[in-house]
Structure formats: structure tokens, C-alpha cells
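Asker: What would the 3D arrangement of this be:
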Amino acid sequence: MNGKCAIIDIGSNTMRLVIYKRDKSGRLKEVENVKSVARLRNYLDHDEYLTEKGVHKLITTLSSFRSITDSHQLEEVKCVATATIRQAANRKVIQEMVQRETGFSMMILSEYEEAYYGYLAVVNTTPFTEGITIDIGGGSTEITYFKDRKLVEYHSFPFGALSLKKQFVQSELPTHREKEEIKRFIKSQLDSLQWIIDKRLPIIGIGGSARNMVQIDQVMKNYPLAGLHLYEMPPEDLRLLCLYVNSLSIDKLQKLEGLSKDRAELMLPAMMVFDELVSITKATSFVLSRKGLREGVFYESMKNPASKASDVLTGSFDDLIKDYEINMEGVKQVTRILICIVDELNRLKVLDVNEEERMELTRAATVFQMGGYIDAESSSQHTFYLLANRTIDGLMHKERLRLALMASYKNKTVFKQYANPFRKWFTEEELSVLRLYGAMLKFSYSLNATKRNVVEKVEVTQEADGLLFHIKTCMQSDAEEYQAERQRKHLEKLLKHPIHLKFY
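Answerer: Sure, this is the predicted structure:
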């Protein structure tokens, strides 16, 4: 697909139309996102029929979406429905009406499909090889367990944030007794899944309830990075946030920054499910996946199976390379020089860079000073901002920040300026290592200053007066010699060894 495509997600609480466009890297990029709080779950009667009012709400909302899709040149529109329509006794009639009145072919997802699509989005956009996913909708809750990035178990509970409120809560917010009833109910339901008990794995949350919880947490912590995808919360933070939300009146909930006003009444039941799941599984952390069912539908349609963790990260870097027109021939030369220097310093026991750190350095070399695409003069600032604040599938937030600090390295002063808001994230030793790696990257780039692949080989020897870099060149290298001499001083301070350069 080179053009635009769309998906309509008919949930129990909200209906949403999302239009995507293929960007030059091949990634699906949102260009329109329209939400309607239809709360179809409230229109299911005691016999599980969607009432006439509910059907009218569905048709009028889809008709409004139709007017939007008609204004775009779309190659494909997928229309999927989840728990409320699936559970409706008159679902076949509803399907026919939707086709007749709006022209949309509405696909009613099975419990398995709804769980599978969420899992598929997670394993294609996160680094986890094993974990538990949860997607709390308005009328159902899907939980999966995957190992080695393969789906092992799944279950769909016929309750969600909206149906819990409808079943247990008489007013806007639950009373103390109603909260106890909800908690007992949730615990009894989750306890029935033997395969989640004491798993001690990350819980990956999908969907609006998880997203809103993370947004509240970020606001309360004055979180310094942009982006929700792969945001991580320790279990104790989730518990404290649940207690805080539990203490608020409806007026205060509706004004709570980070929480959509239309979710105020539903937030507490949803958070009680998250809290109980974390407790039962003894989860190591709660992580948000910004990608969920909608993305999973497209991954399957593109016949994209569950990716390897390395493939997820490779795909993200391919996007960066295409989006910022990174010269990969130059990157290959600089990476070769960098790894050569690392190996030499390891051999001399000046450094002890392990395989994981070598990979991290290689990634940083790929995007080093990529902000020059925007403005060469302020390349460092743009590089740091872009990498620190852009979602990079496969990298957790701290890993993304490490990448940004290395790839934007200019000098000690600028490094400290970038790192200062994140002092609590790193030890002094970690910051020193990141600064050293940044300086090594900059030195390696100086040895390809004219982008002519002048340097053939770098060897390092330990001399009485310090480290001697033997740099073999294949042609005139005045520019490289000048730039390397300028960068040498940064490197020798961090390595705590005098450095001498010998070009030949």
C-alpha cells in the first residue's frame, strides 16, 4: 500500500476512525483520528439485544465516519467490531443494517481475534520476548501470555471498564462496599487463569484505559520525555496511583490532567483490574504499548508474523535512515573505525566494552548527528531532541535517552546540559561512560571528515607517554588529521591517558 487506508474500531465504550498514510520509510502514519464516545454497551438490554436506540447510535456514528472516509482517497477501509456487537443477540441483523445503511462491511471479531491482534501489535513494536498483555475495553478484557514472541495462552473475559461500572456501581463512582464487590469479582475472575499466577513478567497494557493511566502518571511525575509507547511503571507506582485515583471525587477526576473527561467514571474499575493483575502475576513492571488492536489488524493484513526483537529495532532504524536521509556508506566507514578503536582499547585493557555495549555504539553511530538533516549548525540539539522524544519501537525510554546522549555528543558542556534533567535516571559512572562513548563517536567521525573513506586501519599501542593511535590512510588526509587533532583532547581526558596521533 502506497496510499491511505483506514480502520474503524467499534468498541463498547468508544468508536474510532483512524486514517493512515504510508510515509517514505514504509511505516503507517496516522493522519486522522476521530473518536466518538458511543457507549454502545449501555444499549444492551437484559436479553443481550442491542436496542433500537443503540443501533441508531451505531449507524449515525458510522455515517459520520463515512463522510470523512469519502473525502479521502482510501485504498482500503476495515471496519471491525468487538465485545458489545459480538455479544449482541441481534448481531447478524446489525451487520446487515450497517452494510445497507453505510456501505461498510463490519467484521465482528471473535474473542481469539481480539486477543490475537493485540498480541500481534505488541510483539511487532516492543523488545519483549516474554510477557503478559492486557487490553481492557468497555465490554471485555483480553489477556494473553507469549513466550519467545509466540502466543501461548489467551483469554477473553466478558467484562470491561464500562460493564463493571454498569454491573456494580449505582452512582457515578463506586461506594466503599461496591469497590469491595468489584475487587472480589476481579480477583475471582483472574484467579481462574492458572497460567498467569506468579509469572513475574512485565505486564504490557493496551488500549485507552492503560493509556490514560500512563498519561496521569507522567503528569504527576512531571515526566521529562515525550511519548507514551514503552513507558514503564514499577508495580508500587501503579498501586500508589490507584490509591490516589480512588481518593478523588468525580469533580476532581474530571479535572485530572492526563485523564479524558469521558473516562473519569471508568478509570477506577479499569485500574482495579490492572492492580489485581499485577498482584496475581507478581509483575516486574507495567509497560504501555501505544500499538494495539488496530495496528494488529494491519500487521496481519500485511502478512506480517510476529517479528524477532532484533527485527523490531532494525525496522525502527530503517525508518530513521529513510526519514532523515542518513548516508549509510559514511555510517559503515565510521562504524568500522569505531569498532576498530574499541577492539584495540579492549585488547590493551584500557576499556572493557561488552557485546551489548558494542551494539549500542553501532546504533549510535548510525544516527550520530542526524539532526543535521534539519539544520547543520544546530545538529547536536536537533539530534538529541529527535531521538529522546521520538517513539523508537524496540527501545525502552531509558535506552532511547542513552542513544540520544551518545548520538548528539558535541562537548562536555552540551552533554551536561542535555543530561541535567535526567540526573536521577543515571549514576555518575553511567553518565561518564555515555560521555566517553559520545566522544569516541565524534572522534571516529572526525576520521571520515571529508566522507572519502580515507582511513584504512587504526591500531593503538601503549607507549611510555600514553596511547599512540597509528592511523593508516589511502590518500591525502589533511582534513581528517585536523579534525582528529581537535577531538583528541576530549577523548584523552575521558580515557585518562594522553593520546598521540600518527597518520601514515
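
Asker: CA atoms for contacts and neighbours, from now on please.
Answerer: OK.

Asker: If you tally nearby residues, what's the number for Asn90?
Answerer: 14 (other Cα atoms under 10 Å).

Asker: Quick check: closest non-adjacent residue to it.
Answerer: Residue nearest to Asn90 in three dimensions, not counting chain neighbours: Tyr49, with 5.7 Å by Cα to Cα, 6 or more residues apart in numbering.

Asker: Can you tell me the centre-most residue of this structure?
Answerer: His229 (2.7 Å; Cα atoms, centre = their mean).

Asker: Correct me if wrong: it contacts Leu288.
Answerer: Yes. Look at His229 against Leu288 with Cα atoms under 8 Å: they come within range, at 5.7 Å.

Asker: tell me the SS of the residue nearest to the centre of the chain?
Answerer: For His229, the secondary-structure state derived from DSSP: H, G, I helix; E, B strand; the rest coil is coil.

Asker: Now do the contacts for it.
Answerer: For His229, the contacting residues are Leu288, Ser289, Arg290, Lys291, Thr391, by Cα atoms under 8 Å, 6 or more residues apart in numbering.

Asker: Which parts of the stretch 401-504 of the chain are strands?
Answerer: With DSSP state E, counting those that start in this stretch as the criterion, the stretch 401-504 of the chain has strands at 455-463, 466-473, 499-503.

Asker: meant to ask about the chain
Answerer: For the chain, the strands defined by DSSP state E occupy 4-10, 15-22, 28-36, 74-81, 106-108, 130-136, 141-147, 150-157, 203-206, 232-233, 286-288, 455-463, 466-473, 499-503.

Asker: Out of these, indicate the one that is most buried.
Answerer: Looking across these with neighbours counted as mean count of other Cα atoms under 10 Å, the highest average goes to strand 203-206: a mean of 28.

Asker: here's the other one to compare against:
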Amino acid sequence: MSKVTTIIDIGSNSMRMVVLQKSSRFAFNLINETKSRVKISEGCYENNGNLQEIPMQRAYESMKSFLNISKSLKSRKVICVATSALRDAPNSKVFLSRIKKDFGLSIKVIDGEKEAYFGGVAAMNLLHDDSFVTVDIGGGSTEFCFVKDKNIVKSISLNIGTVRMKELFFNKNDIDGAREYIMDNLKKIFELNIEIPDVIVGIGGSIRSVSKIIMQRNEYPLDILHGYKYKVSKEEDFLNEIINAKDNDELKSLGVKKDRFDTIKEGTFIFKTILDELNISKVITSGAGVREGVYLNDLLRTSNCKFPSNFNVSVRSLLDRFQIEPKQSSYMGNNASKIFYALKPMHELDDKYKTFLVIASKLHSIGSTLNFYKSNDNAFDFILNGLSYDFLHTTRVIIAHMIKFSKKSLPSKKDISEYQELLPDIEVMRWLSFMISLNIVSNLDMSRPKIDYILNEETNTLSLKLDNKTFLINSNIEKLELPKEFNLEVL
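Answerer: So this is what the prediction gives:
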């Protein structure tokens, strides 16, 4: 796979492009994301499924712009897939041939099951949950991929997209007909005879738009959609408010953006019907979908479309891009584990916090690379957004705060109040901040000293046994604020 790869997805409602850059064998990062709501399927369901000239021209012009961006970013590989609108249209070859002739690009029209599979691959690798069903509501169809214990069980596509429903039912105000049509299609899910999880991973513009509004209404502290979770029971009334909105002014008052007025009611209606019929209790929003799935299918083709165990693409990508010296990174991670377990009789924290401590210790120097002064604050802002994939929101907020309060006074309740909803108790945060501070100070001269951390519970003393004690390390350890009363000494 080339270092810079472009993935283009032509959907019924929108054309989307991501440009991804590899930094090492399995690590990558996003360098461009572009969307164009070309509505290529507009008018087709009222014309025997045939694509209409004006929507095709919009898609053609957008493709030209997408390829210009891709070329400017020195992309060596372009993969373009098309979904429901083109696979359903009897005249799709007209558009496909024109793109091939004018741009030299072969568009691969994928079937619904493959489209669902790609969404499952993206969610399985880039979200932190093990078992769920992805639901990708598009303009022409809705895809479902069932994932259990990080394995794809089944993929299926149903013809219940927003544009299709709008043209066949909503434009005629036939809501009962729309509901009956959706429920009739959903019977195919139950005929699969597989276990249906009670967690949905929502993919696609309609679900993401709804999730974004819910985040804002709930004054959620983190402005990141990927990985955002909510309980269906808490938001059912709001979903019904969107569905029953009388006009665009009502939609606007609910927080719906102008570019979603045309299909948000249909999308929410489809979504709410699926939630009810499949008895879903929780929704996880995914910022990754078909495009990322296509990319991962190529990147991970020799490993069963899964990242290696204990591999995190976000951490690896940051280590690569910021050129953090591998020996220093490895040392900081190992030392973090030693400190955590030496102090465990005191802090009594769950072992999951050890993992967070290791990651924070490896990544703390990112702030200095961005700008040496205020490096902790720089790292805090970057980490909140930089740990893009396979991290719970709580995890990335904890790691960012650990780094922010390293090598300085430990956090107070006031310091963490903005993100309190996503953080553990202040005592936990003070212990974590102390342990990363101790780790950083122990290697302040970057000599990677051999240190034994010895806790004497009888004397309430943590001893650091160094082969070669230095004044720099010793004097800075003495300045550390402790999370509770105990003795800290350097031997």
C-alpha cells in the first residue's frame, strides 16, 4: 500500500473522500477529509431507478475537485467505491464510463453486503467495543454488520435509505406506508437467526447529525463525535421531536443544520424504527465508516482485517509522526509499569489505569515538540483530539489530564471540573498525575537509568534505588507533590 492513499465513496446522498498517510506498517493518520452532498440519486427512484443528468453532473464536478486535492497531497493510490445509487441504476454505466474516460479512474460498484462489511471492519478496528451491530443509513439503503467479540458474524443491506423513503413515501405523506415498508424489510434481519446485540454503532450522515445535536443538548464536555455514546431511553422523545417537526423552522429550533433539512426526518424515522424493532439500548457514534473500512481492508489484508493484538493505531501513529525516540519511549513505558505496581498497595487502582499511565508516559513529550514552552498544555489539547481511534472518550480525557498535570502541582477538583463527567475521582487523578511526574523526573537527563522502586509499607516509604544518582534527578524528585502522606527517598 502506498504511503498516501485516497479513498472516495460515492453514496446516494453524498460523495466523501478521505486521504490517509501511513507512518509505519499498520499506523496511519488522516490528512484530508472532504464531503460533497451531490445527491446523485436525486429523482432516480421516481424514474425507474435511472440516474438523472443534473445530479450526475454535480458528482462529475465534485470528482474532479476530489482528484485535484488527492494529487496536491501526493496521493499515489486512489480507490473509489460506489454504493446503492450506482448499483441500482440501470444507466450507471453512463457515469462510470465518463469518469473512466476523463479521469482514468475505475469506480468499483460494491454490493450491499460488501458495503456493510466495510463499515464493520472500520468499527471493529477503530472503536473500543467488542460486540455490536453497525447501522449505516444512506440515501438508498441501510447496511447492518453484526460484530461479536471483535469478529464479523454477518453483513446485510436493506433498501431503506433516506432519499428512497423520501421519494416513495414522505413526499406523498404516507408515513404508515413508510413504517410498514421498513418493518417488512427488517424481517430479513430476524430471518438471519443470529444473536442481535443491544448496542448499535451508528454510521452515516443522518445518525452522526442526530448524535451531534444530542451532544450539544446535553452540554457534553468533549467536542468529539467518534466514540460518543448515549442511552436510547434518554433520547427517544427528542428523536420523535425531529420526526414530528412541522417545518424547517422547527428543525432549526431543535438544532438541525440547514444542509440536513431535506433528509433528517426520513433518516431519524428509519433510525428510530430500527432502534425500536431491534430493542437497542445504547448507541455509539462512529466517525469512521465505509471509506476507512475500504482502507483497512487493503492495509490489513494479510492479517484477517484486524490490527495485531495490543496494537493501537493512534498511539503508534503519534509516536511515528513526532519521531519519539523508540528507546526512550520503551523505557518510559516500562518504567511506568514498575512505578504503578510498586505503589499499588497504596493507590489500589484498577490495572486499566496502568495502561493509561504507560500510554501517557510514552506520549508526554509531544507537547515539547509542538512548542517547548507550555508543553503540558500543548500536549493536553493535542491528545484530546490526537487519540482518534480505539479509545473511549473517558480514556483520552484521563490520559490528556495526566500529561497536563505532570511535573507540576497535582490537580484540584477545580482543575478537572470542566471534564468531571468523563474523569474518575480526584484522588485517582492525583495518583496518576504523581506517577507520571515521578516517571518523567526519574529520566530527566534521558540516560534511561536502571531504577528499582521499593515500597516499605511498615515505614510508609517509597525508595528509588539508582545505580548512578544524579543531582538533577534527585533535586527534582524532592519537588514532587505527593498524592498522600508518605516518604519518598532516593538511595
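
Asker: Any idea what the TM-score is?
Answerer: For this chain pair, the superposition-based TM-score is 0.88 by TM-score structural alignment, normalised by the length of the second structure; 486 aligned residues with a Cα RMSD of 3.0 Å.

Asker: Of the strands of the stretch 401-504 of the first structure, which is nearest Glu357 of the first structure?
Answerer: Minimum separation from Glu357 of the first structure across these (Cα to Cα) falls at strand 455-463, 20.0 Å.

Asker: In terms of secondary structure, what does the closest one contact?
Answerer: Other elements packing on strand 455-463 of the first structure under the criterion 3 or more Cα pairs under 8 Å, 6 or more residues apart in numbering; DSSP states H and E are helix 328-347, strand 466-473.

Asker: Pull out the buried residues from the first one.
Answerer: Right, the one you point to is helix 328-347 of the first structure. Using 16 or more other Cα atoms under 10 Å as the test for burial, helix 328-347 of the first structure gives 330-331, 333-345.

Asker: Quick check, Lys78 of the first structure in contact with Ile10.
Answerer: No. Lys78 of the first structure lies out of contact with Ile10 (Cα under 8 Å); the separation is 10.8 Å.

Asker: Now do the longest helix seen in the second structure: everything it contacts.
Answerer: As assigned by DSSP state H, the longest helix anywhere in the second structure is helix 53-72. With contact meaning Cα under 8 Å, 6+ apart, helix 53-72 of the second structure is reached by 6, 15, 17, 19, 34, 36, 38-42, 95, 99, 103.

Asker: and it, how far from the first structure on average?
Answerer: Mean deviation of helix 53-72 of the second structure relative to the first structure after superposition (mean Cα distance after the TM-score superposition for the first structure): 5.0 Å.

Asker: Work out the gap between that helix and the centre of the chain.
Answerer: Put simply, helix 53-72 of the second structure sits 27 Å off its chain's centre (Cα atoms, centre = their mean, to the nearest Å).

Asker: Kindly report the same for stretch 461-481 of the first structure.
Answerer: Taking Cα atoms, centre = their mean, one finds stretch 461-481 of the first structure lying 42 Å from the centre of the chain it belongs to.

Asker: try stretch 371-385 of the second structure
Answerer: With Cα atoms, centre = their mean, you get 21 Å for stretch 371-385 of the second structure.

Asker: can you tell me what part of the first structure that stretch aligns to?
Answerer: Aligned by TM-score structural alignment, stretch 371-385 of the second structure falls on residues 375-389 of the first structure.

Asker: buried set for that stretch?
Answerer: So, applying 16+ other Cα under 10 Å, buried residues of stretch 375-389 of the first structure: Ser379, Ser380, Gln381, His382, Thr383, Phe384, Tyr385, Leu387, Ala388, Asn389.

Asker: Repeat that for stretch 47-65 of the first structure.
Answerer: Applying 16+ other Cα under 10 Å to stretch 47-65 of the first structure flags 48-51, 54-55, 57-59, 61-63, 65 as buried.

Asker: cool, and stretch 465-477 of the second structure?
Answerer: Within stretch 465-477 of the second structure, judged by 16+ other Cα under 10 Å, the buried ones are Ile473, Asn474, Ile477.

Asker: Put together JSON lines for these, with distance to Ile160 of the second structure on each row.
Answerer: JSON lines is the format used below for those (distance: Cα to Cα, whole Å):
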{"residue": "Ile473", "distance to Ile160 of the second structure": "64"}
{"residue": "Asn474", "distance to Ile160 of the second structure": "66"}
{"residue": "Ile477", "distance to Ile160 of the second structure": "62"}
